[in-house]
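> Next one to model:
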Amino acid sequence: MNDRVLVVDALSAGRGQRATSRDSIGSGPRTVAGVLEKRGVSCRIHRVEDLLSNNRKMTGYDVLAVSAMTMDLAAVEQLVRTWRRQSRHGPVLVGGPIASDPLTLLREVRPDLVVIGEAELTLRELLDADALASQCNLEDVRGIAYLSPHGPKITAPRPLVPPDRLSDTVTPSTTRIVDYATYQASKVYVEVLRGCSNYRRPSMRLPNGRLCNECGNCESEDPMTRLDCPQGIPPGCGFCSVPGTWGPPRSRSVESIAREIRELVQLGVHRVVLEAPDFLDYFRAPYPLTDPCHPRANLDAIRSLLSTVTHIEEFRNGSCHLSIENIKACLLDDRVAELLSELLPGSRPNIGVETGSASHMKRIGKCGSPDDVIRAVRTAHAHGMSPFVYFIYGLPEESPESVAESVALMRQLSEAGAGRIILYGFQSLPCTAFDGFPDSNRNDPVASALRKEANRINLSKKEDYVGRLVRGIAAEPSWEHFGQTIVYGLENGPMMTVTGGFSPGTVVTVRVTSVVSPSLLAGEVIPEADTAGRH
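The predicted structure is shown next:
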């Protein structure tokens, strides 16, 4: 195949412009580029907003490959319309989480191909058959959807990549990281494992009429039994599609992860995040691991990974920073906290609690309890860590009582040492147990009460930064503050705005002068000569 492929990162773009996660670069588009590179296909990655604001950047490409989430449908529609006006015959592929609803994609966007689930093996088969450049029989290609002359066609699902083949199969491009304008200042996510171990399920009645019959499979000691639900309820938390789409956890080898990170930091990446639905699932138990809390985390495997990566020169000399994000509260014990504080000092892992009600937590399919989260935050804080804790408003069966419990839990977690409270609105997603429930309403008084408390806590936490010196990396001009630059803290620090123009990737020291909002600080850049011994 001699065509040039334009890989489009539309993740979190919504209607065409990212309002949040602007400092994040996910691994999906680089994974697509890696498959193309292995087959000798020329490609580049562009953000969707860059293409929509300057469609001349599409010139010279023959194939459009888009990675997006369900929330990004409007941006993908707009992109494909623009592409087809410029390149009438260039095929369009769409994949990523948005592909979990292929019929909507085919109806609204009308791409040539939808790649469902894991993309690597499907893309390889399509490239080997030259399916992107010629007409061929697609019926035998598993894991795709397309519009046939007789209507929408969804082929048989493709089996997941076996655990022992994952490290050789997942080979994201590192060279294409330079296609992102702010890559030197961004959090670059490196996939550590796929899948989730939470094979519990919601117990409430679902929109499609399904209801847990209390068969006991979700609590079975047999990991294979947990895979099966006689009622056909998707596994995991009701709002999440990870276990239903990606299955139980499958971990990449230390060697493959370290090699990818080493290449990225040599190209100028400063912030690396080890990406996983739960980092503590890393090689925790033989496949399939379907118990979210037992056995305990595999400290030997985690130590091997973190020791190898942190011994890369750029992390040893402090020019780069390594972090983890998602972990389950039930797995964070003193052993884990001690290891993380040793190898990743000052970490701020993310812990999802979603609701402060123990009964509500169980009914939505969440593992553990609010008490587990309080214990985990206290344990982390005792070892010098300040976890971020996630809540969701607008969940099914939310009540005034559960909201009151959530507000009370926010306060307890703040006092226990949580570094930030993060609040999301519930969104019904395809292939989840909660598909069909109404989305949250931001204007609902319930949402207002939770948002007010989260903002109060976060403002208080931000005020602690005033007067401190924070090492950060310049990213991009501020949207809202003319003549200022957005700076991200290098070591899990806050987002800041400073006066003046700085090139992306410039490392600066900022004295925090004020709190602008619960998520933004203002500061002034301090000359390096004035900061000796004062960090």
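> all contacts plus neighbour counts: C-alpha atoms, from now on.
Noted.
> For my notes, confirm Ala475 occurs in a strand.
Yes: per DSSP: H, G, I helix; E, B strand; the rest coil, Ala475 lies within a strand segment.
> who's in contact with the closest residue to it other than its chain neighbours?
Excluding its sequence neighbours, the residue lying closest to Ala475 (CA to CA, 6 or more residues apart in numbering) is Pro504, at 4.5 Å. By CA atoms under 8 Å, 6 or more residues apart in numbering, the residues touching Pro504 are Ala181, Thr182, Tyr183, Gln184, Ala185, Ile473, Ala474, Ala475, Glu476.
> To compare with the earlier structure, here is another sequence to fold:
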Amino acid sequence: MERIVVVDANARGKGVRYSTLDVIGIGPRIITSLLRAYGVDATLIPYEHAISTPSLIGQYDVLAISFMISDLEAVRKLIAMWKKRNGGPILLGGPGTLHPQIDLLDYDVAIIGEAEIPLITILQRYHGIKQFIESCSESDIDLPLGVKVKKRTTSTSTLAPWAPRTIIDRIKTSIPDICNYPFYWASRVYVEVVRGCSNFYRATFTNSVKCLGCGRCRKAPLSHRIACPVNIPPGCGYCNVPLLHGPPRSRNPDIIVSEVQELISLGITRIVLSAPDFLDYGRDLLVAPEPLTDPREPPPNIDYIEKLLDRVTSIDEVREGIAAISIENVKPCLVNEYVAEVLGRYLKGSVVYIGLESGSNELLHRVGRASTVEDALRAIELLKRHGLRPYVYLMHGLPSETEDDIAKTINLIDSLVKLGVEHIILYRFRPLPRSAFEAFKAPPPAIARKSTYELYIRVKEFNMSRKAELLNKVVRVVIACKHPKRRGYLVAYPLYHGPVVLIRASTTFIGAIADAKIVNVINDRLVEGKILYVRRRVRVRLARNSDLK
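Below you'll find the model as predicted:
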């Protein structure tokens, strides 16, 4: 039987992960599960384990790597080690395969876009990935859409087809390999509920063309909105999700609930129901068989959402407060009183992410956003009132952004204070391949310009003031590991999300779910806590394979 090692190199940059250390994503687990469904002996391991254990790499026939645009250097290092230790075929996947310099890597085959249909096609035609890769040198081999072969001059960069709901529902990502990740029990484990995005509006410009103003992407029949007369990619100008993953396809609630239950049985304590917009869940069913390409209409399928939330929050460990369910993002334009009430009823006390991006409606329209500033402020007010904790995204450096746009964003921060926003994430525009803004240059850091520096300082002050409000409050945390630099301290993550908590305690507390009192604010991302009471100890499981222990 063919043996494939799937390495999760997402967010590893140049080889070290500096942020979101507690995130375990979906993509690599999908690939591992799919390979096993077709008889392949596949094992998933995180990048750190692969790069630090060269002897492990030599035991496999094929190396498969999932990575992001920013991870090219980390992948190069891993490939170099593989070539030295093994030399077998290399398969690349994930958003990183869109990188314009991907051919600088010494790989064999890359899947560009969603991997399910290309992989299934290959596994149905061949006895394994290795046989397929060995056959690719023959020029008459018909390649599936989305498959790029480095050594074939006729190979293209066509995107893979969007996987239909029937395929997405077949693949469960609650695999034991999740225990191969460090402190998996304290990590945010993402469970896919919706694939794709409903925002098929367009930015009004790219670096080479301007919108015709035809209104097709906003007023035409839903199926007609997928294509643009001047080929402006769908969605927000800085995002490639609608093009890569298509309109929303909601997963079967039975599959989702089963997956959540199995992950909790493996010791997972923090589960995120993942979607570009959680409020798209079930909304696609309201317009089927048409694609859901309208980000504002129809309203959320709240009955469908409520049934899912009721089931996942009724799981014993969730009811007992030793496991937590949260959602990811919501489009502000879809939040209404009833939606906020339902989310608050099942997810009270958890974080919800809201994309505001700018205080300028003019800029939001130019970049293709579906929501206005007023939509976002109303959504924040409603969600906060019903017991959720709003985290807000702001972005600087967008193409066409003016000093006036930045000033409007700065002036909006006072409103965010009054509305009770808990945290602001300020990030810099970066051009992504296959997005409308892919050819624009990345702007300088916020501190390099007077106006954006003022925005940066205001956001930092805002976040520090919010952290100060945590002093003397009790937070339930999951204790993950020793701090790599602060001797005697352990790293803990709030069960319901929030700033990282440092705790001075014995390593025997690693794996504990505890109530901790916040005693100090270290910076805008880090606080210090003191253990008051241990609720439960997670049963830490060994990795699936004996060679990973």
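> about what we covered before: among the contacts of Pro504 of structure 1, which ones are buried?
Among the contacts of Pro504 of structure 1, those classed as buried by 16 or more other CA atoms under 10 Å are Thr182, Tyr183, Gln184, Ala185, Ile473, Ala474, Ala475, Glu476.
> residue in structure 2 matching the fifth one?
Residue pairing (TM-score structural alignment): Ile473 of structure 1 is matched to Val478 of structure 2.
> Let me see the contact set for its match.
Contacts for Val478 of structure 2 (CA under 8 Å, 6+ apart) come out as Trp185, Ala186, Thr269, Ala492, Tyr493, Pro494, Leu495, Gly511, Ala512, Ile513, Ala514.
> longest helix anywhere in structure 2?
Longest helix in structure 2 by number of residues (criterion: DSSP state H): helix 450-468.
> in it, what counts as buried?
Buried residues in helix 450-468 of structure 2, counted by 16+ other CA under 10 Å: 451-452, 454-456, 458-460, 462-468.
> can you pull out the helices in the stretch 101-250 of structure 1?
Per DSSP state H, counting those that start in this stretch, the stretch 101-250 of structure 1 carries helices over the ranges 102-108, 120-128, 166-169, 223-226, 242-246.
> so which of those is the most packed in?
Comparing those by mean neighbour count (mean count of other CA atoms under 10 Å), helix 242-246 ranks first with a mean of 21.
> now the match of Ile473 of structure 1: how far from Ser250 of structure 2?
Using CA to CA, to the nearest Å, one gets 30 Å for the distance from Val478 of structure 2 to Ser250 of structure 2.
> quick one on the thing from earlier: so what's the residue lying closest to the match of Ile473 of structure 1 once chain neighbours are set aside up against?
Spatial nearest neighbour of Val478 of structure 2, excluding adjacent residues (CA to CA, 6+ apart): Ile513 at 4.6 Å. For Ile513 of structure 2, the contacting residues are Ile322, Arg476, Val477, Val478, Ile479, Val534, Arg535, Arg536, Arg537, Val538, by CA under 8 Å, 6+ apart.
> Hmm, Asp177 and Tyr184 of structure 2 touching each other?
No: using CA atoms under 8 Å, Tyr184 of structure 2 is not in contact with Asp177, being 10.1 Å away.
> Tell me the spacing between the residue mapped onto His383 of structure 1 from structure 2 and Phe440 of structure 2.
Under the alignment (TM-score structural alignment), His383 of structure 1 pairs with His386 in structure 2. His386 of structure 2 sits 40 Å away from Phe440 of structure 2, going by CA to CA.
> With Phe205 of structure 2 instead?
Per CA to CA, Phe205 of structure 2 is found 11 Å from Phe440 of structure 2.
> who has more neighbours, the two?
Looking at Phe205 of structure 2 and Phe440 with other CA atoms under 10 Å, you find the greater number of neighbours at Phe205, namely 20 against 16.
> Tell me, how many residues neighbour the nearest residue to that one once chain neighbours are set aside?
The shortest distance from Phe205 of structure 2 to any non-neighbouring residue, by CA to CA, 6+ apart, is to Cys211 (5.7 Å). Number of residues near Cys211 of structure 2 (other CA under 10 Å) recorded here: 17.
> Can you report how many residues neighbour Arg85 of structure 1?
Around Arg85 of structure 1 there are 9 residues (other CA under 10 Å).
> just checking, it is part of a helix?
Yes: per three-state DSSP, Arg85 of structure 1 lies within a helix segment.
> Aligned to it, what sits in structure 2?
Alignment note (TM-score structural alignment): Arg85 of structure 1 maps to Lys84 of structure 2.
> Please apply the same query to Asp371 of structure 1.
By TM-score structural alignment, Asp371 of structure 1 lines up with Glu374 in structure 2.
> Its match: what secondary structure?
Under three-state DSSP, Glu374 of structure 2 falls in the helix class.
> give me every residue that touches it.
By CA under 8 Å, 6+ apart, the contact list for Glu374 of structure 2 is empty.
> ranges for the helices of the stretch 301-450 of structure 1?
Under DSSP H, counting those that start in this stretch, the stretch 301-450 of structure 1 gives helices at 313-316, 334-343, 358-363, 370-382, 400-416, 445-463.
> and the fourth one, how far from structure 2 on average?
Plainly put, helix 370-382 of structure 1 ends up 0.9 Å away from its match in structure 2 on average once the two are laid over each other (mean CA distance after the TM-score superposition for structure 1).
> Check the shortest one too.
Aligned to structure 2 and superposed, helix 313-316 of structure 1 gives a mean residue distance of 1.6 Å (mean CA distance after the TM-score superposition for structure 1).
> from the middle of its chain, how far away would that helix be?
How far helix 313-316 of structure 1 lies from its chain's middle: 25 Å, per CA atoms, centre = their mean, to the nearest Å.
> mind listing what the aligned residue in structure 1 for Leu119 of structure 2 touches?
Leu119 of structure 2 maps onto Leu123 in structure 1, with residues paired by TM-score structural alignment. Applying CA under 8 Å, 6+ apart, we find Leu123 of structure 1 in contact with Val35, Val115.
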